[in-house]
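Colleague: Pasting a predicted model and its sequence here:
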Amino acid sequence: MEQYLLDNVARYQTLLQRFKPPPQKKTGEAKTSTNSSIVVNTRIRPLLDDEVSSGQVIAAFPRGDGSGVVDLHELRRVVRGLPTMNSSAFKIGKVFGADQTTETIYNETVQPLLPYVWEGNIGTLFAYGQTGSGKTFTVSGLERLIAKSLFSESLAERKIHVCIFELAGNSAFDLLNSRAPFMILEDSFGDTQLVGIQERHVQSTAELLEIVENANTFRQTASTEKNDGSSRSHAVCRIRIENPAPEVVEDGILYLIDLAGSEAARDIFNHTADRMKETREINISLSIVFRGMADFDSATATATGKPSKKPYIPFRQSMLTKVLKHLFDPDRTRGCRTSVLACVNPSFLDTGATKNTLRYAEMLQSSQPTGKAASYNPSVPTTWSNKDLRTYIRIKSGNPSISPLDLAPYESGTQLLRVPEDEFVQRCLKSDGVTKEQADMFYSKLWKLHIDSRRAAR
């Protein structure tokens, strides 16, 4: 088929000159994204020199009117006569063309995540697309810019910790510890924990960049039909920003994710059985992530504005979906914002893979989940503010009552549950007349309520 397309380049260019973009359809009220937790963008890389020399031409064209629409043209073989051209249009947030730099992408899509993470929330950037579409090049450039921003004078001084790991199928490997395997598990709060991974404290831009570069040397790559050095695993860089303010529940976390390159069926004809199995696992994990993020919208609101039934999202099916659980968990209590970057190879030989990439991006763009935090529930301690927690302590801690000021001077329900048992008991004993037995019983009572609420949610 590739040779057929190359033999008909002149026909394709003639049809392309005749193409006139259709007017955009009006679909009633436009979806607003002011409260959206997901921003979707597309980067179309330029044709490479070897692609140009082989006769390839561009098939993906961003419209120059700022509408965020990409026109994709596909030459089709017919039984009789000259080939025809099918055209598709995809509307996706903002489109960065071949003439726009990685720094421009950073300023418009990634930089806004940093102050959000600085305040104790979760920010996620991930790039996906066909192998050879420029994902690793883009993410590497964004990592360099993020490293400079984290240690700039405009941000307050805080401790910054980093871990970098690789997800291949259902295995996880620590790239800062010579690919040592580690576990990805859920804790009692439903949060994902990386058990046994090394985390480095970094103190400068140069140190962070050196760590990232060393980790990349351990990443799994292999030759594919489209790319001699294709990444055959998902690489995750997690930056944790320690927050010194005691009233903040969590440290801020920034995930930078370079997803493994997806491939079409025609790209794996010459692959081994292991490589084909690997490709299926990559494509399945990506499908779960995107469909899970899209279905998350139905858990927050329907078209009528009323809550709908929670969708079943199999996030335990792969290591990638476990790590990204925060993106599509309707019960999450932490603020989350995500920047998605769809990377596109513009060649007319790759329109099939490009179409799949743009379809996923369009699906996320139309979902626009808001990720509302859980509202107060007297049976769920993780939804309690400090005021709610103090009321519970005053009423339910026994006789004599434990002082709420001694036990929880500023903590929310989630924060107090994270306090070690010994410290919890010592705080209780500051109250007049309170015994160790009473303190132990109240600790158990609070934790039983938390466990029961988790079971009920499941």
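Modeller: Arrived safely.
Colleague: all contacts plus neighbour counts: C-alpha atoms, from now on.
Modeller: Will do.
Colleague: And Ala303, how far from Asp297?
Modeller: 10 Å (CA to CA, to the nearest Å).
Colleague: Tell me which of the two has more neighbours.
Modeller: Asp297 (23 against 8; other CA atoms under 10 Å).
Colleague: give me the element that one is part of.
Modeller: Using DSSP states H and E, Asp297 sits in helix 273-300.
Colleague: Mind listing what's buried along that helix?
Modeller: Under the neighbour-count criterion of 16 or more other CA atoms under 10 Å, helix 273-300 has 275-276, 278-282, 285-286, 288-290, 292-300 buried.
Colleague: Going along the chain, name the strands of the stretch 1-150 of the chain.
Modeller: All strands of the stretch 1-150 of the chain, identified by DSSP state E, counting those that start in this stretch, fall at 38-44, 60-62, 69-76, 84-91, 94-96, 122-129.
Colleague: adding another structure so you can compare the two:
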Amino acid sequence: MPNVPLARELEALSDAFHAAMMKPPSTISGPKPTAAERPADMYAAVDTRVFVRARPVLSHETAPATTVKRMEGMRNCIFMSPEVTLSGKTSVVPTSIPVDATFTDRDSNELVYETTCRGLVPVAVEGGSAALLCYGQTGSGKTFTTAGLLRCIASELQPLLSPTSEVTVAFLEVHTDGCRDLISGEPNVMILEDKQGAVQVHNCRETKVTSAQEVAALSERAVAARSTKSTERNLSGSSRSHMAVRFVIRRTDTPWVAPGVLNVVDLAGSESASDATGHDKERINETKFINASLMTLKECIRARGQAAVTTKHVHIPFRQSKLTLLLRDSFELFVQRKTKTAVIACVSPLLRDARHTYNTLRYASLLYVSPKACTVVQSDDRDPNQWSRETALEFIVKSSNGRIRNPEAILPAGDGRALAQLPEADFVNRATQQCGLGSNAAKDAYTRVWKAVVDAKKIMRGNVQRAKVQAAAKRGEAAAIEKMAAAAERKRMAAGAPTAASPAQPDPRRGSTEIVCVEEEEAMPARAAPQPHRPLPRTRQVTALLAEEKENDKYLEDLNARMLNGYAGGRGPRRA
């Protein structure tokens, strides 16, 4: 981590830092910058994308040079890291931050949308789950970016919809007092998981929209009702809560089919102790809530990043906050439907905000290197949620041992998913009043239906666990191969054998020997790696490699112990 000075020290040495930042960088530390991708290819094979957007310098601010730069044709963000040595010498170290694209003050909202969000809208229309997050410090342009992208999303949705589709939108606020509906004012909005494991939002008004103008009007109402207060860092009004805009796309001809969801989240800005010096008690409590919820978000990002480098189970704590629970699909690595996520890290270009900026970029890069493709776990045919209407009706008859002759009375519309979500009271009432079953017989029939649902959940958990084991085996195989290669290289160096990095040495026991230079040795054809006698499955190969390495280590330890105890080759102790 770059040793970025504190804000007071940055302001005191601002002239020297600005002069250094205005010079073109000679070298860039960090990962090598890579070429930018086409917007059309952003979500072709990758499910999570991370972007950086730097806001412009405002009229009342003075900044001869900025801390965030972009190299033309490259995707990486270049952070001009200010540093001060112990002797007081100032320097600026250009550091490359790996992200998918970088936007500066010259880029419009339309260009940002084309690159970041155009691939998300079709996912929601096709019944998947998509999410857009804007996060960063207070006053970094998150609300401005979110408002511009909402207008573009609303314009893009309408042409993609079919005559049998409808779009509803809900605006909710996650505040220190709970969740609130920004349109109706309902203060008791609940974000819960239903018995099928899907995230549901209750007591929040979903408004049907048919044009971009209606979305814009609702957005203005929601922003006006949102909790904002003027602070020292944001005089125009700092957001004191998280705002989530939830688009739900349903099919009117098959309303029981799972709808597509697009969540657009404008996170409240993080604040440091220096940003809260002028806050009263209420503002301080809001700052505590904001930082606590953002810390949970960062923990989810950190856990997702750890899952890329370990073979062990990593717990992602998305249930610790209502905000992360709403965005659960964006953090899970094993999902049941197509999921795409875009994260826009909004940063300030000012020198005084360098520590804030680097902290934001650090978490952006952590999410960038995390697993970027989710594994869609295949559903089982025994899962009632996957049954057709005909199969669901047949199972209703079977569950009652043939006593229900008109299963359409139990399930007037819908398929297996509608049957799995049918409450017990409705099932029993319909079975007793319209099918002539007794109360106990109706409850027994529902118990068989619910048992099929529970068994399907067990099967799904098993499928997820197998997918986790396979993913861990792939990572373990790569780690084991890398470890074995490093061990082999160490053995060759210890034995004095030539390596690719050093020329061969003559053997003194053979007299004059011709030395092969490195260029000739690299030009020779590489020897094929020895193949195992019997091909093993990938998981067993990893286990066998690790077990063999463990046996070799144990043999060396025993041999060393024998030598230390005065044994020679296992023939007993040496005699004097």
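Modeller: Alright, I've got the coordinates. Every value quoted in this text rests on a predicted model; they were computed, and no experiment measured them.
Colleague: follow-up on the earlier one: TSV for the strands of the stretch 1-150 of the first structure, including mean neighbour count and distance to Leu327 of the first structure?
Modeller: Output for those, formatted as TSV (neighbours: other CA atoms under 10 Å; distance: least, CA to CA, whole Å):
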stretch	mean neighbour count	distance to Leu327 of the first structure
strand 38-44	24	9
strand 60-62	22	28
strand 69-76	20	25
strand 84-91	15	22
strand 94-96	22	21
strand 122-129	24	9
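Colleague: Redo the ones you listed as JSON lines? Include distance to Leu155 of the first structure.
Modeller: Shown next, in JSON lines, are those (distance: least, CA to CA, whole Å):
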{"stretch": "strand 38-44", "distance to Leu155 of the first structure": "24"}
{"stretch": "strand 60-62", "distance to Leu155 of the first structure": "36"}
{"stretch": "strand 69-76", "distance to Leu155 of the first structure": "36"}
{"stretch": "strand 84-91", "distance to Leu155 of the first structure": "35"}
{"stretch": "strand 94-96", "distance to Leu155 of the first structure": "27"}
{"stretch": "strand 122-129", "distance to Leu155 of the first structure": "17"}
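Colleague: Between the ones you listed, which one is closest to His450 of the first structure.
Modeller: In terms of CA to CA, the element of these nearest to His450 of the first structure is strand 122-129, at 23.0 Å.
Colleague: name the helices or strands packed onto the closest one?
Modeller: Strand 122-129 of the first structure sits against helix 113-118, helix 135-150, strand 252-258, strand 336-344, helix 351-367, with contacts defined as 3 or more CA pairs under 8 Å, 6 or more residues apart in numbering; DSSP states H and E.
Colleague: once aligned to the second structure, how far is the third one on average?
Modeller: Comparison of strand 252-258 of the first structure with the second structure after fitting gives an average deviation of 1.0 Å (mean CA distance after the TM-score superposition for the first structure).
Colleague: which other residues reach that strand?
Modeller: Around strand 252-258 of the first structure, the neighbours that count as contacts under CA atoms under 8 Å, 6 or more residues apart in numbering are 114, 117-128, 135-136, 139, 143, 234-243.
Colleague: out of everything not next to it in sequence, what's closest to Ile160 of the first structure?
Modeller: Leaving aside its sequence neighbours, Ile160 of the first structure sits nearest to Ile241 (CA to CA, 6 or more residues apart in numbering; 4.7 Å).
Colleague: swap that for Ser388 of the second structure, sorry
Modeller: If the residues on either side of it in the chain are set aside, Ser388 of the second structure comes closest to Asp415, at 5.1 Å by CA to CA, 6+ apart.
Colleague: and the one you found, how many neighbours does it have?
Modeller: So Asp415 of the second structure, with other CA under 10 Å, has 23 neighbours.
Colleague: From the centroid of the second structure, which residue is nearest?
Modeller: Phe331 (4.6 Å; CA atoms, centre = their mean).
Colleague: what's near enough to touch the residue opposite that one in the first structure once aligned?
Modeller: Alignment note (TM-score structural alignment): Phe331 of the second structure maps to Phe328 of the first structure. Residues in contact with Phe328 of the first structure (CA under 8 Å, 6+ apart) are Gly292, Met293, Asp295, Phe296, Ile313.
Colleague: and the last one, what does it touch?
Modeller: Listed by CA under 8 Å, 6+ apart, the contact set of Ile313 of the first structure reads Ile288, Gly292, Phe328.
Colleague: and with 7 Å instead?
Modeller: Gly292 (CA atoms under 7 Å, 6 or more residues apart in numbering).
Colleague: returning to what we had before: can you name every helix or strand that the helix holding Asp297 of the first structure contacts?
Modeller: For helix 273-300 of the first structure, the packing partners by 3 or more CA pairs under 7 Å, 6 or more residues apart in numbering; DSSP states H and E come out as helix 351-367.
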